[in-house]
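A.B. asks: sequence? don't have it. structure:
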């Protein structure tokens, strides 16, 4: 079985930007159940940018895969948060380079005058908190879709 292409599904790579809390809810749904090695997470303090290279489950393709009886897909995507002033982590060992993180949700806690905190909620009670000057988050697919290694869609007991 070969990996899929965006052309196979007559779709294009995803590029979405969140500038407010409502936009961020859409991105949160798109990155739910994304996984990444801890080594694929970085903060460039000079550029005020936090970046993650994630392996995103293609929720937008799930129904089509089921209708056509084909494999579920993942795609590598960049999750970029700009205008970051400070980064803090909780419940993850940043020194354990073998750690694989799983994103459950993205949330925004507004502050004063457009500032706030973007929180990446991780499985296992982990979190990454990003204090931001303003909400400026981008999700961009950077590879072609590939067959999900597990062969299954993530399940949440629904």
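C.D. replies: Ah, there it is. Source: prediction; values computed, not measured.
A.B. asks: please count neighbours and contacts with C-alpha atoms only from this point.
C.D. replies: Fine.
A.B. asks: other SSEs contacting the longest helix seen in the chain?
C.D. replies: Identified as the longest helix of the chain according to DSSP state H is helix 21-31. Contacts of helix 21-31 with other secondary structure elements, assessed using 3 or more CA pairs under 8 Å, 6 or more residues apart in numbering; DSSP states H and E, are made with strand 15-18, strand 49-57, strand 100-110.
A.B. asks: nearest residue to the residue nearest the centre of the chain other than its sequence neighbours?
C.D. replies: With distances taken as CA atoms, centre = their mean, the residue of the chain nearest its centroid is residue 31 (3.7 Å). For residue 31, ignoring the flanking residues on the chain, the nearest one in space by CA to CA, 6 or more residues apart in numbering is residue 56 at 5.8 Å.
A.B. asks: and for that neighbour, the neighbour number?
C.D. replies: Around residue 56 sit 25 other residues, with neighbours defined as other CA atoms under 10 Å.
A.B. asks: that one reaches residue 77, doesn't it?
C.D. replies: Yes. Assessed by CA atoms under 8 Å, residue 56 is found in contact with residue 77 at 6.5 Å.
A.B. asks: just say helix, strand or coil for residue 65.
C.D. replies: For residue 65, the secondary structure call by DSSP: H, G, I helix; E, B strand; the rest coil comes out as helix.
A.B. asks: take a look at this one as well, against the first:
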């Protein structure tokens, strides 16, 4: 009999996860909620059909351990990448203002035909980025060591 993985099992190891369907994408959404990134850290490469963001991600998977041990909450830089992207649209953001910092609230997939559809990145302040995709093909990879969250607090939506 095997046990399910627990958040505590991750320890300080970097995340490297992939999403191949809407359920998988919900997991990535929960881990990237409240991630922040400057517009300049967002890129689309049409020839490669790849869209990627360099995020400063709150480490939700470490929140309970930090609270229990009385240590600081952490963030980590992560790359959130989507492959098989046919087009990118945005609303409510000025992509020319590369210094503006955006906050990611959620990821969602709206299916179309034959596995294709739209991945929507919902941003704070009524902004959104829509990716027209052939299929869900996303990865989330931590690329730095965790660091103390500058605010010292966990994000709170209550």
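C.D. replies: Perfect, thanks for sending it. Since we're looking at a predicted model, the values are computed, not measured.
A.B. asks: TM-score of the superposed pair?
C.D. replies: Superposed pair, TM-score by TM-score structural alignment, normalised by the length of structure 1: 0.93. Supporting alignment: 149 aligned residues with a CA RMSD of 0.9 Å.
A.B. asks: related to what we said a few turns ago, mean deviation of the longest helix of structure 1 from structure 2?
C.D. replies: For helix 21-31 of structure 1, the mean distance from the matching residues in structure 2 following superposition reads 0.3 Å, by mean CA distance after the TM-score superposition for structure 1.
A.B. asks: what about the helix or strand that comes right after that helix, how far off from structure 2?
C.D. replies: Sequence-wise, the next helix or strand beyond helix 21-31 of structure 1 is strand 35-37, with elements assigned using DSSP states H and E. Once fitted to structure 2, strand 35-37 of structure 1 is off its aligned match by 0.3 Å on average (mean CA distance after the TM-score superposition for structure 1).
A.B. asks: re the thing from before, of the helices and strands packed on helix 21-31 of structure 1, which approaches residue 83 of structure 1 most closely?
C.D. replies: Each of these was checked against residue 83 of structure 1 via CA to CA, and the shortest separation belongs to strand 49-57, namely 6.2 Å.
A.B. asks: the closest one vs structure 2, average offset?
C.D. replies: Its match in structure 2 and strand 49-57 of structure 1 itself, once the structures are fitted together, sit a mean 0.2 Å apart by mean CA distance after the TM-score superposition for structure 1.
A.B. asks: gap between that strand and the chain center?
C.D. replies: Shown here is strand 49-57 of structure 1, whose average C-alpha point lies 5 Å from the average C-alpha point of the whole chain (CA atoms, centre = their mean, to the nearest Å).
A.B. asks: what span of structure 2 lines up against that strand?
C.D. replies: Structural correspondence for strand 49-57 of structure 1: residues 50-58 of structure 2, per TM-score structural alignment.
A.B. asks: what's that stretch in contact with?
C.D. replies: 31-37, 41-45, 74-85, 149, 154 (CA atoms under 8 Å, 6 or more residues apart in numbering).
A.B. asks: in strands only, show me those residues.
C.D. replies: Secondary structure assignment (DSSP state E) places 35-37, 42-45, 74-83, 85 from these within strands.
A.B. asks: include distance to residue 9 of structure 1 when you put the helices and strands packed on helix 21-31 of structure 1 into CSV, please.
C.D. replies: Rendered in CSV, the data for those read as follows (distance: least, CA to CA, whole Å):
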stretch, distance to residue 9 of structure 1
strand 15-18, 17
strand 49-57, 15
strand 100-110, 26
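A.B. asks: and those, which is most packed in?
C.D. replies: Stretch with highest mean neighbour count among the helices and strands packed on helix 21-31 of structure 1: strand 49-57 (a mean of 22; mean count of other CA atoms under 10 Å).
A.B. asks: residue 15 of structure 2 versus residue 138 of structure 2, what's the distance?
C.D. replies: The spacing between residue 138 of structure 2 and residue 15 of structure 2, counted by CA to CA, to the nearest Å, is 13 Å.
A.B. asks: who's more crowded, those two?
C.D. replies: Neighbour tally, residue 138 of structure 2 and residue 15, criterion other CA under 10 Å: the higher count belongs to residue 138, 22 against 17.
A.B. asks: hang on, that one packs against residue 80?
C.D. replies: Yes. In this structure residue 138 of structure 2 lies within contact range of residue 80 using CA under 8 Å: 7.2 Å.
A.B. asks: ok, the residue mapped onto residue 31 of structure 1 from structure 2 - contacts?
C.D. replies: In structure 2, residue 31 of structure 1 lines up with residue 32, judged by TM-score structural alignment. With contacts defined as CA under 8 Å, 6+ apart, the neighbours of residue 32 of structure 2 are 57, 58, 104, 105, 106.
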